[in-house]
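In: sequence plus the predicted model coming up.
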Amino acid sequence: MTENDVSLGVTDRSLRAVVAVVEAGSFTGAALTLGIGQSAVSHAVARLEQALGVALFIRKRDGVEPTTVGAALAARAAPALRELAAAVAAAAQPLGGGAVTISVSTSLAAHWLTPRLPEFKQAHPDVELRVLTTDTDTGVGRDGADLWIPLGPVDDPALDSVPFCAERLIPVAAPELAAAIDIADPAALLDSPLLHLEERYVPRFDWPRWFRHHGVAVDGDVPGDRSNDYSLVLHAALAGAGVALGWEQIVRELLAQGRLAAVGPVVETGIHFPLLSRHGRPLSPAAETLRTWILANAPG
């Protein structure tokens, strides 16, 4: 077999397929990572195996296992592919500018991201920012964004995750309403009008859990007005309509401005909100710039 014969089967697509299969442990997982069909992954791997004249994977009923040659090839190809992608991205946007899309909740966009955008734009005027707002995590990784800050942990091998901030909740109310509440007694909030967030897909920390956390017995549901949009819950609290559970990263500025007041202790749930990006796909200079800035300014 000549060098030319081998090169005919060695393509960027085939090498990416091999690396993705090794990292995901299956052709199905590799297809999800690459955003192509499973048959396309299988064909790319088979073509490379034919060109090399050696098996790269052992096919099993419950998945695949790389051969010694396959594992070695993936180990050397992965960093080379990342470097190549980074070089192409840098060549396309040599000054670090360009566009970047981030997907966040409406409330986080309004009360954390947007107030900080002037500072970001002053430091990075060449970066065009596109913000997608959502109040579910159903589109994470599939909505065309470059970065995501979801509503909670996301277990997806196709996404890389770094901590954005810990989940901390504070009961909050408009100052006029807060003045009438005994903040030293968690049970006193049962006598206050409570505002509830109804999460449609993933259970969130809610009022019954908050009361139980503080040793207050509640039977079944807790009365109060409800909305499936947290931004509406927050606006109701600002208007004095009731007490809401405030995620600290969202209500911190409102507390500092005196528009809301804390009416109970902070609860740390042990959960962390992540900042997500696609696994195996180097970020563009613009996306890397935004990611670095977010982590430097994250609530922690």
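Out: Okay, I see it.

In: CA atoms for contacts and neighbours, from now on please.
Out: Noted.

In: can you list the buried residues in stretch 171-188?
Out: Neighbour-count burial for stretch 171-188, with 16 or more other CA atoms under 10 Å as criterion, is recorded at P171, V172, A173, A174, P175, L177, A178, I181, I183, P186, A187.

In: neighbours of the residue nearest to E176 when sequence neighbours are not counted, how many?
Out: Leaving aside its sequence neighbours, E176 sits nearest to G240 (CA to CA, 6 or more residues apart in numbering; 7.3 Å). G240: 17 surrounding residues under other CA atoms under 10 Å.

In: G240 in helix, strand or coil?
Out: Classification of G240 using DSSP: H, G, I helix; E, B strand; the rest coil returns coil.

In: could you do V22 as well?
Out: Of the three states, V22 takes helix under three-state DSSP.

In: pretty sure it contacts P66?
Out: Yes. Under the criterion of CA atoms under 8 Å, V22 makes contact with P66 at 6.4 Å.

In: which residues touch the strand or helix carrying I58?
Out: Assigned by DSSP states H and E, I58 belongs to strand 57-60. Identification of contacts with strand 57-60 by CA atoms under 8 Å, 6 or more residues apart in numbering yields V64, E65, P66, T67, G70.

In: wait, the first one sits on A24?
Out: No. With contact defined as CA under 8 Å, V64 does not count as touching A24 (9.7 Å).

In: residues in contact with R259?
Out: Neighbouring residues of R259 by CA under 8 Å, 6+ apart: A174, P175, L238.

In: what's the closest of those residues to R82?
Out: Proximity of the contacts of R259 to R82 (CA to CA) peaks at L238, which lies at 47.3 Å.

In: tell me how many other residues surround the closest one.
Out: 20.

In: just give the nearest non-adjacent residue to it, would you?
Out: In this structure, L238 finds its nearest non-sequential neighbour in A174, 5.3 Å apart by CA to CA, 6+ apart.

In: give me the nearest residue to A75, chain neighbours excluded.
Out: Using CA to CA, 6+ apart, the closest residue to A75 is V19 (7.7 Å).

In: who's in contact with the helix or strand encompassing A244?
Out: Element membership of A244 [criterion: DSSP H and E] is strand 244-247. Outside strand 244-247, the residues that touch it by CA under 8 Å, 6+ apart are 167-173, 194-196, 206-207, 233-234, 237.

In: adding another structure so you can compare the two:
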Amino acid sequence: MDLALLRTFVTVHRAGSFTRAAALLGLSQPAVTSQIRILERQLGRPLFLRQARGVTPTTIGDELAQRAAPHLDALVEITESGFGEEAGIRTLHLAGPPEFTSLRALPALTRLIPHGLALRASFGSAEETLGGLAAGHHDLAIATARPRGRLLSATPLCDEEHVLVAGVRWAARLGPGALRHTGPRVLEAVPVVEVHESLPLVTRYWASVFDTKPAAAATVVAPDLRAVLAAVVAGAGLAVLPRYLCETALEQGEVVALLDPPVPPLRTYFLAVRTGTLGLPHIARAQDWLLRAAADWS
């Protein structure tokens, strides 16, 4: 049986679509369709049921994918790792948001370096990292959105608590308890620091805690939460930040938490892989290590 046909089949099975598989493989959709038909003729059984949106594997299609995918993934790992690497060393390509990956995931995974793991990290939004994972550019992706479809599978990694903070000067202007007694209107005069013009963190916090939308636009926009924290410490205004990121600044009095809601807003991180690749030991080991480390993250 032609390995190229099996590779196309596994890609279609994971993608759930001939069109999506064609994009991942760098082929035309007719070429993918033709290869699947050739494989179906060789096997004498249909592998997919065509639907209005995508395809659904038949029972034999699922069975073939389960048997073939781990071996194909192993072959891809061999060809992509090259022969010049030190024996036993496996490179893990990790993608995720810059702050969380830098401060949480990478420090945890570096403990695997003495056990034969090399690391390559890249940063991006959930859409960018999951897209890169689907295209085969990454082995593991950390994202704040659960991927859809059969191509990727995801496991909840951890939740992060969001805190509404401001610089000391702005907090003193508001006074203790002002937000609790007056509501979010008291914050309309305070400049907002965010990672994007759309105010993703502030908007989620306002909706969850105040059941409304923020009235102000961003005064400072920086696409890294560490830069947002630095701006708030310097007196730029208020921001919504993950507690793990601003905990030290809170303890040292560099920023002030403006509110302690009974149910603080949370955001879930997911650890995503391409379906079937957990059969590769270095990916499985890294996923397991991150899940163990996340049990201690708060």
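Out: That came through fine. Bear in mind that the values here come from a model prediction, so they are computed numbers and not experimental data.

In: superposed, what's their TM-score?
Out: Once superposed, the chains reach a TM-score of 0.72 (TM-score structural alignment, normalised by the length of structure 2), with 281 aligned residues with a CA RMSD of 3.9 Å.

In: check contacts around the residue nearest to E176 of structure 1.
Out: With contact set as CA under 8 Å, 6+ apart, G240 of structure 1 has these partners: A173, A174, E176, L177.

In: circling back: settle it for me: which of V22 and P66 of structure 1 has more neighbours?
Out: More neighbours surround V22 than the other of V22 of structure 1 and P66, with 24 against 21 (other CA under 10 Å).

In: re earlier: from the buried residues of stretch 171-188 of structure 1, which land in helices?
Out: Judged by DSSP state H, these include P175, L177, A178 as members of helices.

In: now distance to V104 of structure 1 too, for those residues, in CSV please.
Out: Formatted as CSV, these follow (distance: CA to CA, whole Å):
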residue, distance to V104 of structure 1
P175, 28
L177, 30
A178, 29
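
In: which one of these sits closest to G224 of structure 1?
Out: G224 of structure 1 lies nearest to L177 out of those, by CA to CA, at 15.2 Å.

In: not counting sequence-adjacent ones, nearest residue to that closest one?
Out: G240 (6.3 Å).

In: could you do L92 of structure 2 as well?
Out: Of all residues not flanking L92 of structure 2 in the chain, L119 sits nearest, at 5.0 Å (CA to CA, 6+ apart).

In: does that neighbour really touch A105, like I thought?
Out: No. With contact defined as CA under 8 Å, L119 of structure 2 does not count as touching A105 (11.1 Å).

In: who has more neighbours out of the two?
Out: Neighbour count, other CA under 10 Å: between L119 of structure 2 and A105, A105 has more, with 22 against 14.

In: the more buried one belongs to a strand?
Out: No. Under three-state DSSP, A105 of structure 2 sits outside any strand and is assigned helix.

In: just give the nearest non-adjacent residue to it, would you?
Out: Leaving aside its sequence neighbours, A105 of structure 2 sits nearest to L290 (CA to CA, 6+ apart; 6.8 Å).

In: the one you found pairs with which position in structure 1?
Out: With TM-score structural alignment defining the correspondence, L290 of structure 2 maps onto I294 in structure 1.

In: my read is its match is in a helix, agree?
Out: Yes. Checked against three-state DSSP, I294 of structure 1 lies within a helix.

In: number of residues surrounding it?
Out: I294 of structure 1 has 16 neighbours, counted by other CA under 10 Å.

In: which stretch of helix or strand covers H235 of structure 1?
Out: helix 230-238.

In: wait, N4 of structure 1
Out: Here N4 of structure 1 is assigned to helix 3-9, by DSSP H and E.

In: which secondary structure elements does that helix contact?
Out: Packing partners of helix 3-9 of structure 1 (3 or more CA pairs under 8 Å, 6 or more residues apart in numbering; DSSP states H and E): helix 38-52.

In: how far apart are the helix it packs on and its match in structure 2?
Out: Compared with structure 2 after the fit, helix 38-52 of structure 1 shows a mean deviation of 2.4 Å (mean CA distance after the TM-score superposition for structure 1).

In: now do that helix: everything it contacts.
Out: 5-10, 13-15, 17-18, 27-28, 30-31, 55-56.

In: picking up where we left off before, so how far is L84 of structure 1 from the residue nearest to L238 of structure 1?
Out: Going from A174 of structure 1 to L84 of structure 1 by CA to CA, to the nearest Å gives 54 Å.

In: hang on, the earlier thing: just flag the most distant two among the contacts of G240 of structure 1.
Out: A173 and E176 (8.1 Å).

In: pretty sure V162 of structure 1 belongs to a strand, no?
Out: Yes. Checked against three-state DSSP, V162 of structure 1 lies within a strand.

In: that one against L275, yeah?
Out: Yes. At 5.4 Å, V162 of structure 1 and L275 qualify as touching, with contact defined as CA under 8 Å.

In: between those two, who's got more neighbours?
Out: More neighbours surround L275 than the other of V162 of structure 1 and L275, with 25 against 12 (other CA under 10 Å).

In: tell me which helix or strand the aligned partner of the more buried one in structure 2 sits in.
Out: Under the alignment (TM-score structural alignment), L275 of structure 1 pairs with L271 of structure 2. Using DSSP H and E, L271 of structure 2 sits within strand 266-274.

In: mean per-residue distance, that strand versus structure 1.
Out: Aligned to structure 1 and superposed, strand 266-274 of structure 2 gives a mean residue distance of 2.5 Å (mean CA distance after the TM-score superposition for structure 1).

In: now do that strand and strand 238-242, the angle between them.
Out: Angle between the axes of strand 266-274 of structure 2 and strand 238-242 is 50 degrees (criterion: axes from the mean of the first three to the mean of the last three CA atoms, to 10 degrees).

In: what is the aligned counterpart of P97 of structure 2 in structure 1?
Out: Checking TM-score structural alignment: P97 of structure 2 goes with S105.

In: is it true that that match touches V140?
Out: No. Shown here, S105 of structure 1 and V140 do not form a contact pair, counting by CA under 8 Å, at 11.3 Å.

In: common neighbours of these two, please.
Out: P150.
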